[in-house]
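Asks: Fold the following, please.
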Amino acid sequence: MARIISDRLLQRLQAFVLHPLTAVAAILLCATFLYALERAVEHMPFVMLSVLGIAAVLFLVSCRLYFSIYAALAATALISVISVMKYRTKGFDLHVYDFVFTGTDTKAFAFLIDGFAIYIAPVAVLLISCAIALCLVFAWDGKRELSAIKRSALVAATFLLIPVSYPLKADEPRYFHYLGGFNASAFFVSFLDLRDAAIGRGFADRFAGMPDVKPFAAAGPCDMAGPRPDIFIVLSESQTDLGQFNQHGLAEQFGGRFRSADGKRRELRVETFGGGTWISNFSLMTGLSSLDFGWRAPYLTTALEGKVQQSLATELSRCGYRTAVLMPMDHGFVNEGPFLESIGFDEVLDYDRIGASEYAHPDRFYFEAARTFIEDHRRTDGRPLFLQVQTMFAHSPYGNHLADSEQDAFAQSGNSELDEYVRRVAQSQRDFDWYLAQAKAESANHPSIVLEFGDHQSFATRELVNHLYPDFAVDKLTSSAYRTYFTIHPMGAEVDMKPFEFASLDIGYLGVSLLESVGLATSPMFADLAALRDRCDGRLHFCADRAAVDRHLQKRIASGHLTVD
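Replies: From the prediction side, this is the model:
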């Protein structure tokens, strides 16, 4: 009897699933869901034609109509949900290249599983559930008696209609679309980037038709008046100047923070929001704007490995420095370790070398690892040291209470993620104070300069920044979403602050400004970059004299300092 009831229920379920009205209802529900994620009605014809394209291809292969419809709807919905999660954590929509770079990067995949399991587990359950449901539909749905020619014609007609519904203007860069949170369409738009890569459209095309330029002269000897101080750069993960927010007691708590030794606040413009630390670090180390490479920006540590011949590391090596980076991630994460080595770093102290056991150690852990390296270097190596320390504690997600529960001037905001983020930043800044104190204690015998900067803002402060700054917009790269800070702390060394004196300094100029501040005679390429900074009032990609930026890039290419496709 139970089996008979079970069989009847399955028959009714099968009849319900394979009914035309059910399929229509599923399409309408999915379209509504996708619209809620896209938030742009003018994009929906492209989104739904993309769904139809998937369904047409599946129908061509399987001859099963209902299976093809439900599978296309499920695939699009899942892609959009994953895009939302990526956008919330990285500020960049899902891109087809994520499957090429991140999808084949075991270190990046391990980091995602470790740090974002709260998101991955529900998606995995959803994937398994969809797979089981679609297997049932496949088994129930009979093959249609429609010739392969007619099914192929349906595919062709659909793919001819998709370009007509393309959601961007002909001259609108796709990069901005991926920053806009258009989570239902971004992945499908990104397939055009594969097309452009296949037919050879790339960075070098922007220089087509421009007059030839002379290469830079060869670099001469590195002259510097006085002793060469150790140079330490601290990448303060996900931090921004919280002292500027006059809410929840933040101005009171952080009013004295995020200031250089001269007491001044200094604004830094970065090119990523919510994630993508390696994008900021790329610009710092190379003096290049990631935005000039368009949609390739998140993948430059892979795409440009071995193609950048002059960098902050090579400049300091030329001046006798030993160069090293201490990073909280594995050497191969987003290919950053190999990329940094390719641009001249002597050593990369990664997750394993510093003895890390998790990705979210308090920053004191990274600073203590740095001190161990510094002390060993001074015992065994007579060269001045250039060391970057990348931190991690203030990185998302903020669902776990990792920060000390120390009471301070901060009032609870009512937003648990914001509260946890603020506590982590406060703890990280106390750890940075400890690191500064170590450098100060040794300044008589080992003068040094410590440059600290925030690599990007955090999603945890998005509503706060949006409330205080009406121009806030993730898809507008000149907005306050891309504003962080940097600080300069000389320890027994002379520093000229003039190279930093701009209302706002783009991160691509931070390295050359550091070189100038300590009196290092820069190479012709870096000297030209400094002149460009002055001409452009601290702006790089958005310089008012864009032709001057392009001439600088052309000279890099002509000199063999930059190889592009």
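Asks: Every contact and neighbour count from this point should use C-alpha atoms.
Replies: OK.
Asks: Please enumerate the strands of the stretch 151-300 of the chain.
Replies: Using DSSP state E, counting those that start in this stretch, the strands found in the stretch 151-300 of the chain span residues 230-236, 267-269.
Asks: now those strands in CSV, with mean neighbour count and distance to F187?
Replies: Shown next, in CSV, are the strands of the stretch 151-300 of the chain (neighbours: other Cα atoms under 10 Å; distance: least, Cα to Cα, whole Å):
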stretch, mean neighbour count, distance to F187
strand 230-236, 22, 31
strand 267-269, 27, 27
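Asks: Can you lay out those strands as TSV showing distance to A121?
Replies: Output for these, formatted as TSV (distance: least, Cα to Cα, whole Å):
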stretch	distance to A121
strand 230-236	29
strand 267-269	35
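Asks: Tell me which residues touch L312, please.
Replies: L284, M285, T286, G287, G511, V512 (Cα atoms under 8 Å, 6 or more residues apart in numbering).
Asks: Could you also give me the structure for this next sequence, so I can compare it with the first?
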Amino acid sequence: LVVLLVLLSRLKHDVVQMTANFVDLMVIDRDTAAFLFTIFPNLRWSVIAAALVILPLMYTLWWLDPFRIPRLPALAGKLACLAALVAYSLTFPDEAWRGYYDDGYLSKFARSGVIAVSDFVRDGFMESAPATNEHLKVPLVDACYPAGRRPNIIMIHDESSFDIRAAGGIKVPRNYGSHFLSFDGKARQFMAESNGGPSWFTEYNVLAGLSSRSFGRFAYFVTRIASGRVERGLPLALRRCGYDTLSLYPAFGGFMSARAFQTTTGVAHFYDAHDLGARDVEPDSFFYDRALDLMSQEQPSKPLFAFVYLAANHFPWETKFRPELLPAWRAPGNASAIDEYLRRQDLSAEQYQAFMAGLKKKFPNQPFLIVRYGDHQPEFAPHILDPGLDEAGVGKKLENYDPRYYATYYAIDAINFEPVKSDAVMDRIDAAYLPLVILEAAGIPLDPSFEEQKAIMLRCGGVFYACRGGAEARRFNRLLIDAGLIHGL
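Replies: Next comes the predicted model:
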């Protein structure tokens, strides 16, 4: 069992850069198994072969074992071991940030069991306030009557992108920074809930309009847990207003249950890497071209919401990604990984402008609202923001949600459309408010849940989970649960 744990933990770290913990046993779904068997075709045969060898061997060892312990002493020994494990876990609590280190497989797994089970017994998978007398009205399908023409809405997930000038001493190319500006020339901050890798935290934020931090120790599994349970979000709100909804995803749909989660939040047409014909990591232009093709197949009389999920700026940055796409680019003179990061940002900005030109050419008379956001900072960002800190110091700042480690950007652009002015379009927002910002900027009437969330946003100045120590988010979760929009959590 120890050898099996080590092997599975190393496999998980190779795939998602995090070692196994006890929650993996609490959240088992078919999507994850299907995803692993897809990306590792030989894994299926390895599992079958291992089962054919290990199960008979375990039975044989049990049958031939000459040492038998009576049940009562065995139970006493079990309880003593459990008590020791609980005491050890409470004395030396497992620090969440250490899960990203490829070591300590057994210790981290054992300690996470104590914390995860206690958290689950106390709060379930998701924090929510006790019963309340307040109620939300369930939104009706035919109760949305926008004033004026509804724009097509495109939301762009800009992988690992933030304004690197937040760190001192970084040399940037000329004209760096224009990509982070909105149509009105403003630079706006987007406060993500992850740093360095887990894009699905932000995916949950911008589709469900809720906080992954409400899941506490289970946040890493947020999209898997929310699938089939959190039936509230931006795509659903837009579908009630007559929109068709589609999503372009750069990995296999089983990864972190992306297909099931996005479908739950209202995405009607989900296209993953296999559906799109993607080979390995593709440049942004690949997904923009596919988006243009898919949008041209839609009914021109029906407005469209498209979620375009980019991946070209994903780590590692030690190797040059598609050098032929930007042959004239010159490195400013930073560390090689940072210069490669900047090159990919320049490539992303150039291909975004080409996408905007393609929209104008293919759909000359249609209105568009385009909203981009950086899903999280790159994994090296803490080390350039605070170069004097060691790993433990960085881990503490991440655990305490230092805003410098979570700030990226969001930008609003438009074609043949004037974004609606709203007090919700703030200069700095928590990630969970982005759906609300999009609905307001598009002039779409808010359903009761987004009306309530807007009141929270204005009351808390753009802060969501951290407002009043989490009380506002817990109360809002309870309202959604009582309205039947969240269930089973």
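Asks: Can you give me the TM-score here?
Replies: The TM-score (TM-score structural alignment, normalised by the length of structure 2) is 0.82; 462 aligned residues with a Cα RMSD of 3.7 Å.
Asks: picking up where we left off before, mind checking which of the strands of the stretch 151-300 of structure 1 is nearest Q310 of structure 1?
Replies: Smallest distance to Q310 of structure 1 across the strands of the stretch 151-300 of structure 1 (Cα to Cα): 18.2 Å, for strand 230-236.
Asks: Outside of the closest one itself, list whatever touches it.
Replies: Counting by Cα under 8 Å, 6+ apart, 384-392, 446-455 sit against strand 230-236 of structure 1.
Asks: try 6 Å this time
Replies: 384-391, 448-454 (Cα atoms under 6 Å, 6 or more residues apart in numbering).
Asks: Then stretch 115-130 of structure 2?
Replies: S214, F215, R474, R475, N477, R478, L489.
Asks: And that stretch, end to end?
Replies: 22 Å (Cα to Cα, to the nearest Å).
Asks: before we move on, what about stretch 136-153 of structure 2?
Replies: End residues of stretch 136-153 of structure 2 are separated by 26 Å (Cα to Cα).
Asks: can you give me how far it is from the chain middle?
Replies: 26 Å (Cα atoms, centre = their mean, to the nearest Å).
Asks: try stretch 193-203 of structure 1
Replies: With Cα atoms, centre = their mean as the basis, the mean position of stretch 193-203 of structure 1 lies at 21 Å from the chain mean.
Asks: Can you give me the buried ones in it?
Replies: By 16 or more other Cα atoms under 10 Å, the buried positions in stretch 193-203 of structure 1 come out as D193, G202.
Asks: Can you show me the helices along the stretch 101-250 of structure 2?
Replies: Taking DSSP state H, counting those that start in this stretch, the helices of the stretch 101-250 of structure 2 run over residues 105-123, 199-208, 222-226, 234-239.
Asks: Looking at the strands of the stretch 151-300 of structure 1, which is nearest to A441 of structure 1?
Replies: strand 230-236 (13.9 Å).
Asks: With structure 2 overlaid, how far apart is the closest one on average?
Replies: Strand 230-236 of structure 1: mean distance to aligned residues in structure 2 after superposition is 0.6 Å, counting by mean Cα distance after the TM-score superposition for structure 1.
Asks: Which stretch of structure 2 lines up against that strand?
Replies: Matched against structure 2 by TM-score structural alignment, strand 230-236 of structure 1 falls on residues 152-158.
Asks: tell me, how many neighbours does the residue mapped onto L294 of structure 2 from structure 1 end up with?
Replies: Aligned counterpart of L294 of structure 2 in structure 1: F373 (TM-score structural alignment). F373 of structure 1 has 16 neighbours, counted by other Cα atoms under 10 Å.
Asks: give me the element F373 of structure 1 is part of.
Replies: helix 363-380 (DSSP states H and E).
Asks: For S112 of structure 2, list the residues it contacts.
Replies: By Cα under 6 Å, 6+ apart, the neighbours of S112 of structure 2 are N21, F22.
Asks: how far away is the residue opposite it in structure 1 once aligned from S80 of structure 1?
Replies: Counting by TM-score structural alignment, S112 of structure 2 lines up with S190 in structure 1. Taking Cα to Cα as the measure, S190 of structure 1 falls 13 Å from S80 of structure 1.
Asks: A460 of structure 1 now?
Replies: From A460 of structure 1 to S80 of structure 1 the distance is 22 Å (Cα to Cα).
Asks: L312 of structure 1 matches what in structure 2?
Replies: Going residue by residue (TM-score structural alignment), L312 of structure 1 aligns to L234.
Asks: Over to Y509 of structure 1?
Replies: Y509 of structure 1 maps onto Y433 in structure 2, by TM-score structural alignment.
Asks: and its match, how many neighbours?
Replies: 28.
Asks: do you know how far the closest residue to it other than its chain neighbours is from F286 of structure 2?
Replies: Nearest residue to Y433 of structure 2, sequence neighbours excluded (Cα to Cα, 6 or more residues apart in numbering): G209, at 6.0 Å. According to Cα to Cα, G209 of structure 2 and F286 of structure 2 sit 27 Å apart.
Asks: of these two, who's got more company?
Replies: G209 (23 against 17).
Asks: Pull up the gap between that one and M58 of structure 2, please.
Replies: For G209 of structure 2, the distance to M58 of structure 2 - Cα to Cα - is 48 Å.
Asks: got it, and L294 of structure 2?
Replies: 53 Å.
Asks: just D163 of structure 2 next, same as before
Replies: 55 Å.
Asks: quick one, which of those two is more surrounded?
Replies: Remark: of D163 of structure 2 and M58, D163 carries more neighbours, 20 against 10, as counted by other Cα under 10 Å.
Asks: residues touching the more buried one, list them.
Replies: D163 of structure 2 neighbours (Cα under 6 Å, 6+ apart): none.
Asks: any idea how far the residue most central in space within structure 2 is from A226 of structure 2?
Replies: Relative to the mean C-alpha position of structure 2, the nearest C-alpha, by Cα atoms, centre = their mean, is the one of W200, at 1.9 Å. Distance from W200 of structure 2 to A226 of structure 2, counting by Cα to Cα: 11 Å.
Asks: again with E440 of structure 2
Replies: From E440 of structure 2 to A226 of structure 2 the distance is 25 Å (Cα to Cα).
Asks: Confirm Y485 of structure 1 sits in a strand?
Replies: Yes - membership of Y485 of structure 1 in a strand is supported by DSSP: H, G, I helix; E, B strand; the rest coil.
Asks: Show me what it aligns to in structure 2.
Replies: By TM-score structural alignment, Y485 of structure 1 lines up with Y409.
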